[in-house]
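Visitor: Structural data only, the sequence is not supplied:
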C-alpha cells in the first residue's frame, strides 16, 4: 500500500546523505583548520616583520602580474576562438588548453636553461649584438611571465564556455543599431564576459599563490616557499602555519570572487536565448594574424620549453629504475587519492544540496595551497610516525597522510563536475524511485549516480592530473624514499641537473596530455552550438 510507503519516506530524522556530506566537509576542511589552530598557538615568534613583508610583497606582486597577464592572453584567445573562424581554428581550439598538462616547474626548468647566460638565446644575442643582454628569468618578472603563460588556459576556457552560452540576438541587435565590430566588442561582449574573466583570473591567482616548484626554482621568495622553508630548513611547524594564514585569507577572498562570478554566468546563461553565436570569418591577413597569435601562445606556453627540455634530456641516459619507481608511486597515490576524493565529493554533491554551506566550506580547500594543507597534517604526521613500528607501517602512515592532503585540497575540484552531472537528474526521476520504495540513499545510488557516470569520470581525471603535478604537499609529507615524478624532477633541478630533470618532467606531460585533450573535447562539445 502507498500509505505506509509515504509514511516511511516522510519520516523525520537525519538523512544518511546529509550525515555523509557533513563528514566529507569535515574531512576536507580539517587540515586547514589544524593549520590555523597551529598558527594561533602561543609561543616565541622567530619570524621577523621584514621577512614576512618580503614574502607577502612578492606573493602580491606575482599574483597581480599573473592576473593581468593571464587575463589578457586568455581573453584574447577565447574571443578569437569563440567568435571567429580562421585557418586552423579547430586545431587551435583544443591546443590552447594544452599548457594545463605541464606543471609550472617544468616550464620554469626549460625557460631558465634557455635564458641562462650560457644558454642558446643569450649566446645568440651576444654573438649578434656583441653585448650580453640581461635576460635572467630567475626573477620576479620571469616568474610572472612563465606563470601567465602556464595559467592563461583558465581564462581561455571560462571565456570560451561563457561565449558558448551567449545569445546571438544581443549582438545582432547591436549591429542593427549601427555598432561597429570594435564597438560591439567593447560595449557588449566584454561586459557580458566580465563574470567569466573574473572567475578565470581568480583561478589563475589561486594557482599562482599555491605554486611552489616554479617560484622556488626561479629564486622568488613567496609565502608558499616561506611555508616550506620554515618547515624544511628551520623545523618550525608553528612559523610555517603563521606564514600560511595570509594564504588562507587570500584563498577565502578568491573563492568568494570565483563563486560570485559563476553566479553571474549562470544568470546570464539562463536569460540567454538558444540562438547560437555565428562565427565571423577572418580572411587574409586578419586570419593569418589570428593563427600566428594562437600558435605563438601555444609555442611559448608549452612547445618551446618542452622542446628544449627534450633536447637536453636526450644528451643523458635516464635513470630508468628511479623513473619506474616514481611512476608507480604516483599512480598508487592517484588511485588512492582519487578514490577518497571522489567519495568525499560524491557525498557532498548528494547530501549537501540542502546545506550549501557545506559545499562552500569544502571549496575553501581547493583555493588553499597544498603546502598549507601539509602544515595542517604535520602534527598528525608526527603522531602516526611515532606510533608505528617498521618501515612498512611507516610507509603506510605516510601514504595515508598524503592521500588525506590530496583529498582535502581536491574535493571541491571534483565536486564541480559531479554537481553539474547530477543536475541532469530531474526531481521527477528521484520522486519516481522513492514512490517505488527506494530510500533517499537508494535512489541516489541506483538512479542519480548511474546517470552521472560521465561527470564522475571527468572528476576522476581532474583529480588525477592534480595529483600527478602536486609538489609541495608531497615534498613535506611523503615517507622517506617514496618519490614521485614531480619530487625527483625537483631534486634534479635544484642540483642543476636539468638534463636529468627533463625525463620525469616530460613523463608527467606525456601522461597528463591525453587527459587534458579529452577534457577539452568536453568543453568543445559544450560549445558546439557556436562552432556550427
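Guide: Happy to help now that I have it. These numbers come from a predicted model, not from an experiment. Numbering: from 1, shown residues only.
Visitor: Could you use CA atoms for every contact and neighbour count after this?
Guide: Fine.
Visitor: which SS class is residue 353?
Guide: Of the three states, residue 353 takes coil under DSSP: H, G, I helix; E, B strand; the rest coil.
Visitor: Do a quick rundown of the helices in the stretch 51-200 of the chain.
Guide: Secondary structure of the stretch 51-200 of the chain by DSSP state H, counting those that start in this stretch: the helices cover 89-95, 104-114, 120-129, 140-164, 168-176, 181-184, 190-210.
Visitor: For the residue nearest the centre of the chain, which residues are in contact?
Guide: Centroid check for the chain by Cα atoms, centre = their mean gives residue 207 as the closest residue, at 6.2 Å. Residue 207 makes contacts with 151, 369, as judged by Cα atoms under 8 Å, 6 or more residues apart in numbering.
Visitor: would you list every one of the strands in the chain?
Guide: Here the chain has its strands, by DSSP state E, at 84-85, 280-281.
Visitor: Just name the most buried of those strands.
Guide: For the strands of the chain, the largest average neighbour count (mean count of other Cα atoms under 10 Å) is found in strand 84-85, namely a mean of 19.
Visitor: Pasting the second one now:
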C-alpha cells in the first residue's frame, strides 16, 4: 500500500524564505554602507577641492601679506591657549573638589560663556571700553589720563577669545575630575599629599587626555573664528580667506590660504592623537562613594567666589549687559529681525537634520572603522570659511559643465553641505560614544529574532541612544546658529541669518542694532549649553 506524499513541513517553508531574507538583509546593509560612504565624501570633498585649487597653477594672484596673517594667527593661538588653559583648569578643579558658597551655581554658570558667540563678546567689550565710552571718559575726567585699553588689537582678541573658549577646557576637565576615584584622593592624602600636590601629581596627570582634547577644541575654534577678529581688526588666516574671496575675488588665493589652515588643523589632530597614543589613564573602574568637597578657610571661600564671579562677569555678564543697555534705547527693524530669525531657524533645523542623518549613517555603517573618526575630526577642525571655499570649487565646475545658472536652492544646498561637512564630528562623537556604551548582544539578539541589520539599528539601537542623539542635535543646532564665515560666503542674497545681520550692523558701527540679533542668538544657545553641563554632571554622579 503506497503512502500519500508528505505535505510540506514548516521547516521546508523556512528554507524557501531563507534566500529572500538573506537578500533583504544584504540589500539593507548595502544602502547603509552607501549612505555612510556618501557622508564621508561630504566631509572630504571640500578638503580635497581646496588642495586641488591651491596646488593648481593660478597666474596673476594679487599680492597678499601672507606671513603677517600667519604670524598673527600663531600669536593668537598661543595667547588664547595659555590663558584659556589656566582659567579652565583652575576653575574646573575649584568647583569639583572644594566647598564654597554658590559652588553648585558656578558649576553650571561657568558654561554660559560657551553659549555666547565670540563676536558678541567682541561687540560688547569693544563698545564698553571704547575711547568715547562713559568708563573711559569718566576716568579721564577724574584722573587726568586715559586707560590703555585698546580692544581693537591682538591683545584685545586674546582677551575676548580666551573668555569665550575657556569653557571647552572647563567642561572636559570637570568631566574627567568627576569620573576619578574618590578612594584615589583619600589614598593620596594618607600618603601626606596636600590638595595642591594631589592636583599636580595625581588628578592632572590622569586628566591629560581631557586636557589635550579641551585645548585642541580651544585652538581649533580660535583658528576658525572670523566674526570677533574681523570686528577687532586682527588679521588672521581665516579673515584672509574671506577677504581673498570677497574683496579680491580670487578663489585660488583663498584656497592657498585655506590650505595652510587645513595643514594646521591636521597638525593639531595628529599631535593630539600622538600624545594619547599607547597610554591609558584609568583612575579606577568604580567610584565606591561620592567625592566629598574639601572645606576652605574663610579667606579661601571669599577668593573662590571672587574668582568664579570674575570669570562669569568678564566672560559674559559685562559685555552682554552692556549690549542690552544699548539695545533698549532703540527700536529694532522688526521686519528684518523677524526675517533673519526665521532664516536662522530654517538653516539651523535643516542643517541639523542633514548633519545628524549623515553622522548616523557613518556611525552605524562604518562602526568598526577608526579612520572615519579622524576624518570627521579633521572636518570639524577646518574653519567654516575653508569649507565654503572648498565647496565653491566643485560647484563652479559643475555649473560650468552643465551651463547652469545660480539659484536660491543651489546656494541653499551648498550652505547645508558646508554645515554638514564641518559639524558632522559634533554629531558623530556623541553618537559614537552612546553606541559604545551599548552591549553588542542587543543587536545580535535582534538579528537572531529575524531582524535585518537596518531594522536592528532602527528598532533597537537608535531608541537606546536617543539621549545622546538629542545632545548631538542641540550641539549642531547651536553651532549652525552661530556660524558666520560659511554663511557669509555661500548664503543666497535673499537670505540673511541673525549672525550675518549682526555682522552687517557691527561693520557699520551700529552696535545698538547689532545687539538685537546677537542677544537672540545668545538666548537660543543658553539652554543647550546648560543641558550639556547637566549631562556631564549626571555622568560623573552615576559613576559614584
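Guide: Sure thing, it's come through. Every value quoted in this text rests on a predicted model; they were computed, and no experiment measured them.
Visitor: To residue 317 of structure 1, which of the strands of structure 1 lies closest?
Guide: Nearest of the strands of structure 1 to residue 317 of structure 1, taken as Cα to Cα: strand 84-85 at 45.1 Å.
Visitor: Just to confirm, what residue range of structure 2 does that closest one align onto?
Guide: The aligned range for strand 84-85 of structure 1 in structure 2 is 98-99, by TM-score structural alignment.
Visitor: Superposed on structure 1, what's the mean shift for the matching stretch?
Guide: Comparison of stretch 98-99 of structure 2 with structure 1 after fitting gives an average deviation of 1.5 Å (mean Cα distance after the TM-score superposition for structure 1).
Visitor: Please apply the same query to stretch 162-170 of structure 2.
Guide: Mean for stretch 162-170 of structure 2 is 0.2 Å (mean Cα distance after the TM-score superposition for structure 1).
Visitor: Which residue in structure 1 occupies the aligned position of residue 458 of structure 2?
Guide: By TM-score structural alignment, residue 458 of structure 2 lines up with residue 445.
Visitor: how far away is the residue nearest to the centre of structure 1 from residue 334 of structure 1?
Guide: 20 Å (Cα to Cα, to the nearest Å).
Visitor: With residue 254 of structure 1 instead?
Guide: 27 Å.
Visitor: Looking at structure 2, name the residue matched to residue 165 of structure 1.
Guide: Aligned partner of residue 165 of structure 1 by TM-score structural alignment: residue 179.
Visitor: I misspoke; the intended subject was residue 39 of structure 1.
Guide: Residue 39 of structure 1 maps onto residue 54 in structure 2, by TM-score structural alignment.
Visitor: So its match sits against residue 256, correct?
Guide: Yes: counting by Cα atoms under 8 Å, residue 54 of structure 2 does reach residue 256; the two are 4.5 Å apart.
Visitor: Look up the closest residue to residue 25 of structure 1, ignoring the ones flanking it.
Guide: With Cα to Cα, 6 or more residues apart in numbering as the criterion, residue 25 of structure 1 has its nearest non-adjacent residue at 5.3 Å, and that residue is residue 362.
Visitor: Help me confirm that that neighbour comes into contact with residue 413.
Guide: No: between residue 362 of structure 1 and residue 413 there is no contact under Cα under 8 Å: 9.6 Å.
Visitor: Tell me which of those two has more neighbours.
Guide: residue 362 (28 against 23; other Cα atoms under 10 Å).
Visitor: Can you tell me how far that one is from residue 21 of structure 1?
Guide: 10 Å.
Visitor: max-length helix in structure 2?
Guide: helix 10-55 (DSSP state H).
Visitor: other SSEs contacting it?
Guide: helix 251-276, helix 334-365, helix 370-381, helix 384-402, helix 408-436, helix 453-456 (3 or more Cα pairs under 8 Å, 6 or more residues apart in numbering; DSSP states H and E).
Visitor: thinking again about what came up before, mind listing what the residue nearest to residue 25 of structure 1 touches?
Guide: 25, 26, 28, 29, 408, 411, 412.
Visitor: try 10 Å
Guide: Taking Cα atoms under 10 Å, 6 or more residues apart in numbering, we find residue 362 of structure 1 in contact with 22, 24-30, 344-345, 348, 408-413, 415.
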